[in-house]
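[1] requesting a structural model of the entry that follows:
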Amino acid sequence: MGDKARVAADEILQRLRVDAVDLLLIHWPGASGVGATSPRNAELRLEAWRALEDLHQQGKARAIGVSNFEPHHLAQLLAYARVRPAVNQIEVHPRRPNAALRALCAAEGVAVVAYASLGCGQLLGEAAVRRVAAEVGRTPAQVLLRWGLQQGCAVIPKSIRAERIAEASPSKILEGWELSNAQVAALSGLDNNHKFCWNPEGIA
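    Take a look at the predicted model:
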């Protein structure tokens, strides 16, 4: 796994035509072709992390981190990491605030980057989201991204449509407004621990 990570990183640098990237992540705590409950997953995570540490030391990655790591994955990593992860990129939205994992990350100095902030689009039509959007004069997408920011997360919306990119621009999300405590609570009340993306909880 370590050699594959090094090769993959070098390929990324070549494709981007750069000498270094700002952030390099282990995308998933499990390995392809390995059963979810196999202890081999933990061994391969260690190998992959050592490779990322080497790339960081070589200056090829200015920061390194992980994605989709649950509390037990993160605890294992922190026990052996020579370079601590800068980031854990995880699914966070009002249906799955992931509060316990976010609290662990905060306690360990690991930044949380939230993906699927809009619930893969499924949260845009939620009555509570639309009601708050009407109250603040913003779109449902802007409200959901602002909720994520007020949870202490970085948010990474993506789109190929110009109007949606403009809708999620920093000036539209960061400047001149915020959600009230009551509005944050109303959105957080949607929590039912539902994941819209793959679930890494069962990976050993």
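
[2] going forward, measure contacts between C-alpha atoms and count neighbours the same way
    Fine.

[3] quick one: the strands in this structure?
    For the chain, the strands defined by DSSP state E occupy 24-26, 64-67, 87-91, 111-115, 154-155.

[4] any chance of those in JSON lines, with mean neighbour count and distance to Q76 too?
    Formatted as JSON lines, those follow (neighbours: other CA atoms under 10 Å; distance: least, CA to CA, whole Å):
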{"stretch": "strand 24-26", "mean neighbour count": "20", "distance to Q76": "14"}
{"stretch": "strand 64-67", "mean neighbour count": "22", "distance to Q76": "12"}
{"stretch": "strand 87-91", "mean neighbour count": "23", "distance to Q76": "14"}
{"stretch": "strand 111-115", "mean neighbour count": "23", "distance to Q76": "17"}
{"stretch": "strand 154-155", "mean neighbour count": "19", "distance to Q76": "24"}
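
[5] one more, please, to line up against the first structure:
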Amino acid sequence: MVYQYILFYKPYYVLSQFSQGSTPSATAIALRTTLKDFVPVADIYPAGRLDCDSEGLMLLTNHGRVQHRLSDPRFAHPRTYWVQVERVPPAAALAQLRQGVTIKGYLTRPCQVELLNTTPLLPPRDPPIRSRQSIPTAWLEMTLQEGKNRQVRRMTAAVGHPTLRLVRVAIAHLKLGTLEPGQWRSATADERRGLLQL
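    The predicted structure is shown next:
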């Protein structure tokens, strides 16, 4: 078997799967697209997920071992996100995120969090983020070793800074790079070697 490793920039409001499910509603068909609408490669599957309202890097592969390693929480690997939040978090909020916050009775693992000095160069989101002149926003770079459901959003909300936009820019050694929303490319030889070493 020839293994495929595809890096894909999932746009906002695209489902991280190749089908709508067995009984989609008419609204879901009208409003939501899937990976199949962007990546015309057969028999590949996502190695992990991104929420519908999140954007950024996904790995699609037909290599079961790599998919398992990247999806199973027992095999921790870094995932890096650029996160736009309401208001500028003070040092105490950043320290709390780094140490871990309690979400639904679960204490998140320590993570890396940095306040970005400049807005990252990202394509505009469609539809755009709601803007309120009276409430400033800030961008964080967060690197987590775990990926529980809606974890980043719940973490920032827990410290009083709700997430407005969430873009995954790296999975382990794989980087979003110059991909635009909806674009994909095959992994390079170096990237494939790194995946096989996970």
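
[6] and the TM-score between these chains?
    Between these two chains, after superposing, the TM-score reads 0.28 (TM-score structural alignment, normalised by the length of structure 2); 102 aligned residues with a CA RMSD of 5.8 Å.

[7] turn the strands of structure 1 into a markdown table, columns for distance to V136 of structure 1.
    As requested, those are arranged in a markdown table below (distance: least, CA to CA, whole Å):
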| stretch | distance to V136 of structure 1 |
| --- | --- |
| strand 24-26 | 36 |
| strand 64-67 | 32 |
| strand 87-91 | 25 |
| strand 111-115 | 22 |
| strand 154-155 | 20 |
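
[8] between those, which gets nearest to L44 of structure 1?
    In terms of CA to CA, the element of these nearest to L44 of structure 1 is strand 24-26, at 11.0 Å.

[9] how much space between S71 of structure 2 and A158 of structure 2?
    25 Å (CA to CA, to the nearest Å).

[10] re the thing from before, and the strands of structure 1: which comes nearest L77 of structure 1?
    Comparing the strands of structure 1 by CA to CA, strand 64-67 comes nearest, at 9.6 Å.

[11] and that closest one, what does it pack against?
    Strand 64-67 of structure 1 sits against strand 24-26, helix 40-57, strand 87-91, with contacts defined as 3 or more CA pairs under 8 Å, 6 or more residues apart in numbering; DSSP states H and E.

[12] which secondary structure elements does the shortest one contact?
    Judged by 3+ CA pairs under 8 Å, 6+ apart, the packing partners of strand 24-26 of structure 1 are helix 40-57, strand 64-67.

[13] can I get those in a markdown table including distance to A100 of structure 1?
    Formatted as a markdown table, these follow (distance: least, CA to CA, whole Å):
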| stretch | distance to A100 of structure 1 |
| --- | --- |
| helix 40-57 | 21 |
| strand 64-67 | 16 |
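
[14] could you say which of these is packed most deeply?
    Comparing those by mean neighbour count (mean count of other CA atoms under 10 Å), strand 64-67 ranks first with a mean of 22.

[15] ok, A92 of structure 2 to V113 of structure 2 distance?
    The gap separating A92 of structure 2 from V113 of structure 2 is 12 Å, by CA to CA.
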